[in-house]
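> Need coordinates for the following:
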Amino acid sequence: MKKENSTNSINSQYLLNTCDFNYVLQLISGRWKSQIIFSIAHGNNRFSLIKNDLENISDQVLGRQLKMLEKEGIIEKAEISETIPKGIKYSFTQKADSLIPLLRQLCYWGGQNRLTE
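Below is the predicted model:
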């Protein structure tokens, strides 16, 4: 956990507050966030479906990342009342709808420019 008054923490917060690009990078970076976003984009809108799509992710990490994406306004969750027990489904917000095409472009660029050994 970062110390809030450390130079590193202060500098990170400064960069987030002064550079929109750094905000976007912080939003989509981190372990599994972009993969979770793409999994939902491909129709995996339930915890178990995302978990099956991303085999190596733990339940704890998936739950934490989903909460972070929800807090950032990228996804929202809704109760599915037709199931017993009641389930949760995840969907994109308007904020995410405008982000997805940009992420696809970044993926395309990465595929075109990745160094292979």
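
> Could you use CA atoms for every contact and neighbour count after this?
Fine.

> Which strands and helices lie in contact with the top helix by length along the chain?
Longest helix of the chain, by residue count under DSSP state H: helix 94-113. Of the remaining helices and strands, none touches helix 94-113 by 3 or more CA pairs under 8 Å, 6 or more residues apart in numbering; DSSP states H and E.

> how about it: buried residues?
For helix 94-113, a neighbour-count test (16 or more other CA atoms under 10 Å) marks 96, 99-100 as buried.

> Point to the residue nearest the middle of this protein.
residue 33 (3.2 Å; CA atoms, centre = their mean).

> Sticking with the residue found closest to that residue once you drop the neighbours it is linked to in the chain, tell me its helix or strand.
The spatial neighbour of residue 33 that comes closest, neighbours along the chain excluded (CA to CA, 6 or more residues apart in numbering), is residue 65 at 6.4 Å. Secondary structure from DSSP states H and E places residue 65 in helix 59-71.

> And this one, please, so the two structures can be compared:
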Amino acid sequence: MTLKAVETAMQVCPVEIAVAVLGGAWKLTIVKNLIDGPCRFGELGRRVGPVSARVLTRQLRELEADGIVSRTVFAEVPPRVEYELTELGRTLEPAVAWLDDWGATYSSRLTQRN
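As a prediction, the model looks like this:
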């Protein structure tokens, strides 16, 4: 997220910044799956669910650009790349846990109504 985008979002509400950074397809699911520790691309894709490699790559690059995820390339053959949450990304753990609980509660209520 650019400085100009942050300044514009702050004029509206700080929540807008969070939504702008984390609101992309699969981003919260990616963060949730990286809370347990570093993960390789293929494993992360399997954990996240039915996401294409192209979309997963784009979302990881955006999270990396926003300082939420770091990418480490190991000098090995075959090449090994791991993704993990940065210190800033780790600050999202309580929010992700809360959203996970809220989603489960909401889903349960929907099921009870139907």
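
> quick one: TM-score?
TM-score of the superposed chains, computed with TM-score structural alignment, normalised by the length of structure 2, equals 0.79; 103 aligned residues with a CA RMSD of 1.8 Å.

> sorry, back to before: kindly indicate which of the buried residues of helix 94-113 of structure 1 lies nearest residue 53 of structure 1.
residue 100 (18.3 Å; CA to CA).

> That closest one maps to what in structure 2?
Using TM-score structural alignment, the equivalent of residue 100 of structure 1 in structure 2 is residue 93.

> Same question for residue 58 of structure 1.
In structure 2, residue 58 of structure 1 lands on residue 52 (TM-score structural alignment).

> burial count for its match?
The local packing of residue 52 of structure 2 (other CA atoms under 10 Å) involves 10 other residues.

> What of residue 84 of structure 2?
Counted with other CA under 10 Å, residue 84 of structure 2 comes out at 23.

> so which helix or strand takes in it?
Going by DSSP H and E, residue 84 of structure 2 is part of strand 80-85.

> Look up how far residue 35 of structure 1 lies from residue 51 of structure 1.
11 Å (CA to CA, to the nearest Å).

> and the closest residue to residue 57 of structure 1 other than its chain neighbours, how many residues sit next to it?
Nearest residue to residue 57 of structure 1, sequence neighbours excluded (CA to CA, 6+ apart): residue 51, at 6.8 Å. Neighbours of residue 51 of structure 1 under the rule other CA under 10 Å: 18.

> in what helix or strand does residue 51 of structure 1 lie?
Per DSSP H and E: helix 47-53 holds residue 51 of structure 1.

> ok, now residue 30 of structure 1?
Judged by DSSP H and E, residue 30 of structure 1 forms part of no helix or strand.

> Over to residue 77 of structure 1?
Counting by DSSP H and E, residue 77 of structure 1 is found in strand 75-80.

> superposed on structure 2, where does that strand end up, distance-wise?
Per the superposition on structure 2, strand 75-80 of structure 1 and its aligned residues are separated by 1.0 Å on average (mean CA distance after the TM-score superposition for structure 1).

> what helices or strands is that strand leaning on?
Using 3+ CA pairs under 8 Å, 6+ apart, strand 75-80 of structure 1 sits against helix 59-71, strand 87-92.

> Deepest-packed of those, please.
Mean neighbours per residue, mean count of other CA atoms under 10 Å, is largest over those for strand 87-92, with a mean of 18.

> what's the mean distance for it versus structure 2?
Averaged out, strand 87-92 of structure 1 is 1.0 Å away (mean CA distance after the TM-score superposition for structure 1).
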